[in-house]
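*Asks:* Output the structure for:
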Amino acid sequence: MVSSGGNSSSSSSHSSATTALLGFATLALAAASVSYWQARKQRRRRRAKGEDEDGERTEDEENSEFALLPSLRNRRSVFPKDYVQGGKPAEPRVVESLLQAAMWAPYHGPVPPWRFVVLGKDAMVEMQRLTLAFYDQNWREAGFPGANKVPAGQERTEADYEKWREMTEGEISRRWGPVSYMIAIVMRRQASPKKRMQEWEEAAATACAVQNMHVQATKFPSLACYWSSWHGAARDSAEMAKFLGMEDPEDKCFGFFMVASCREQLPDRRRRKPATHLAAEWRV
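*Replies:* Presented below is the predicted three-dimensional model:
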C-alpha cells in the first residue's frame, strides 16, 4: 500500500511538470506568432509610406518633390484569385477617377490615341460570349489559349478544344464573376492631314494612360486592378472590333483593365532593388 501510494505521487508530479512545460511552450508559440504578424504589419506600413527595409525613409522621399514615390511603389496587379466573391462592387465614381487619371497621360499630336470602353456586368458577359463564339468558329485556324499544352507534333483535337471551352465558359461566373468592370483598352490610329503619328508613339501613350489608372487605383485600399491581354485571337478579331466600336481598321484593342474588390492589406511579396530591377547608365 505504501509503495502504491508513492508511485501515484510520482506520477502526479510528472503530469504536473508536463502540463507546465506544455503551457510554457504554448505561451512561447503565441508570443512568436504575435511578433511575426506585427512584423508583417510593420513591413506593409513601411512599404505604404515609402520607407526602406530598415523602416527609414530615403533622404529624397522626405522631400515633398518625391511624395508620389509611395503611390508608385504601391501600384501592383491584383489577380482574380484575390478578388472578393460577393463583395461590394467598385463604385462608378471610382472608375471615373481612374479614367480622369488616364486623361493626363502624355501623348504626341492634337488628339490622344487612347479610347476606353467601360463594360458593366451584362456587357462583360456579352463580350465573353463573343469570345467563345469566335473560337467556336475559328479554333482550328486561330488556335486557342490552351493549345500550347498539346504535345509537340500532335494536332489539336476537337476534344482538346471542348475541354478548354468548358473551362473558359465556367470562368464567366467563377473567375470573372467578382469583377465589377472590364475596361477595354483601345488605341486609335490618328490620321492627321498634316502629320501621321508613328504607331509606337500611340501605343506607348496608351500604355502610359493605363499606368495612370493603376497609380490612381492605389488610393482605394480595397480596389483590385490588373491589365489582362485577354485571348489574343478573339481580342484582335473583326468581331471584337465591331463590338467595341473601333472605326478605323488600324485601331487596336490592347486587352482589358479589370476592376474588382479585394480585401484590404493583401500581402505584398514583391521585392525590387536597383541592382536587379533598374537598368540605368549615367554618362556625365
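*Asks:* CA atoms for contacts and neighbours, from now on please.
*Replies:* OK.
*Asks:* Helices of the chain, residue ranges please.
*Replies:* For the chain, the helices defined by DSSP state H occupy 2-48, 69-74, 92-103, 121-142, 158-171, 199-217, 232-235, 238-243, 274-277.
*Asks:* Figure out which of those helices is closest to Cys225.
*Replies:* helix 199-217 (7.1 Å; Cα to Cα).
*Asks:* quick one: which of the helices of the chain is nearest Val259?
*Replies:* Taking these one by one with Cα to Cα, helix 92-103 is closest: 8.1 Å.
*Asks:* Tell me which other helices or strands that closest one touches.
*Replies:* When contacts are defined as 3 or more Cα pairs under 8 Å, 6 or more residues apart in numbering; DSSP states H and E, helix 92-103 packs onto helix 199-217.
*Asks:* what is the orientation angle of the helix it packs on with helix 92-103?
*Replies:* Here the directions of helix 199-217 and helix 92-103 differ by 140 degrees (axes from the mean of the first three to the mean of the last three Cα atoms, to 10 degrees).
*Asks:* To check against the first, give me the structure of this:
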Amino acid sequence: MLSCECKSLEYCPLFIQVSLFNLKHIRHPGSFFFKKTIPIHRSLRIRRNTNMKLEQIIKERRSIKRFKDQPVPLETIQSLLETSTWAPNHKMTQPWRFVVVHGDSRVKLAEATRAFMAGKEKDPSKKKEAGQRGYNKLNGVPMFVAVIMEENPNLMTREEDYAATSALIQNFSLLAWEQGIGMIWETYGMIHSQEFREALGVKPGEKIVGSLHVGYPDMIPTPRPRTPIDELLTIMD
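*Replies:* Next up, the predicted model:
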C-alpha cells in the first residue's frame, strides 16, 4: 500500500504514475475521507500534468474511445496543432491542413456517417438501424480533427509527405495527452466516402490521413504488452 501527502487527486503525481506499477490501491487524503483506499480500476483517469517526462507520456498514452461530455477548448487544440507541425518533413512541403469540427457542426459528420453506414448495409430491413448506429457513434464525440494531406503527384514525395503527416499526428497525440486530453486516430472506410469528404470540404487531390476523435477521457484502457526490442533488433557490426 502506498500513501500520498498531497491534498488533491487532480494533480497527484502518484495517482497519475501508479498505473506504471500495476498497483491495486493507493491511500490518498484527497478522497472523501482521509486515508480512504482508492481502487485503481482498469479505467484509469489521467490528469493534466505538465511535469511528465516524454518517456512517461509515450508509454502511458492510450487510444481513447469513450469521452466525457465536456467540450475541449478550441484555443488549446489550435496551440497543440501549431506545435505539432514541427514534425520532420523532407523538403518542407508542409502538405497538411486541418478541419476542426465541434459543437453543432458535429451533426454534419454524423449525418454523413448515417448515409454511409445505411448504404453499406445489404439487408434493406436493417439499413435504418445501421445508419442510426453510425450517427450515434459520431455524434457522441466532443471534437473531430480531420488531418488532410495534399497528394503530391510525385509518388516518392507523396510517401514522404504521408510519413511526415503521421509524425505530426503522433506529436499531436502526445501533446494532447500531456494536457489530459485523449484521442483516437481513426481511418474508417467512410473517410473515403463522398458524403464524408463533402461534409469536411475535402478537395480532389487531397487525402484524409486521419479523423481524430478528441476529448477528455471517460475511460482509459489498460496497456497491451509490446514485443521486447531484443526480439526485433538486428545489429550489424
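*Asks:* With adjacent residues omitted, what lies nearest to Ile169 of the second structure?
*Replies:* Nearest non-adjacent residue to Ile169 of the second structure, counting by Cα to Cα, 6 or more residues apart in numbering: Ser84, 7.2 Å away.
*Asks:* Map that neighbour onto the first structure.
*Replies:* Aligned counterpart of Ser84 of the second structure in the first structure: Ala102 (TM-score structural alignment).
*Asks:* I figured that match was touching Asn212, is that so?
*Replies:* Yes: under the criterion of Cα atoms under 8 Å, Ala102 of the first structure makes contact with Asn212 at 5.1 Å.
*Asks:* Please identify which of the two sits among more neighbours.
*Replies:* Ala102 (25 against 21; other Cα atoms under 10 Å).
*Asks:* From Phe257 of the first structure, how far off is that one?
*Replies:* Here the criterion is Cα to Cα, to the nearest Å. By it, Ala102 of the first structure lies 12 Å from Phe257 of the first structure.
*Asks:* list the residues that contact both of the two?
*Replies:* Residues touching both Ala102 of the first structure and Phe257 (Cα atoms under 8 Å, 6 or more residues apart in numbering): Val210.
*Asks:* Can you name the residues in contact with stretch 72-88 of the first structure?
*Replies:* 47-48, 50, 175-179, 214-215, 217-218, 224-227, 260-263.
*Asks:* How about the most centrally placed residue in the second structure: what's its closest non-neighbour residue?
*Replies:* Closest residue to the average C-alpha location of the second structure: Met183 at 1.6 Å, with Cα atoms, centre = their mean. Leaving aside its chain neighbours, Met183 of the second structure sits nearest to Val214 (4.4 Å; criterion: Cα to Cα, 6+ apart).
*Asks:* That neighbour contacts Val141, correct?
*Replies:* Yes: applying Cα under 8 Å, one finds Val214 of the second structure in contact with Val141, separated by 7.2 Å.
*Asks:* Read off where the longest strand along the second structure ends up in the first structure.
*Replies:* Secondary structure of the second structure per DSSP state E: the longest strand is strand 206-215. Under TM-score structural alignment, the match for strand 206-215 of the second structure in the first structure covers residues 251-260.
*Asks:* List the contacts of the matching stretch.
*Replies:* So stretch 251-260 of the first structure is contacted by 83-84, 89-90, 178-189, 210, 223-230, 235-236, 241, 246 (Cα under 8 Å, 6+ apart).
*Asks:* what's the answer for stretch 275-284 of the first structure, then?
*Replies:* By Cα under 8 Å, 6+ apart, stretch 275-284 of the first structure touches no other residue.
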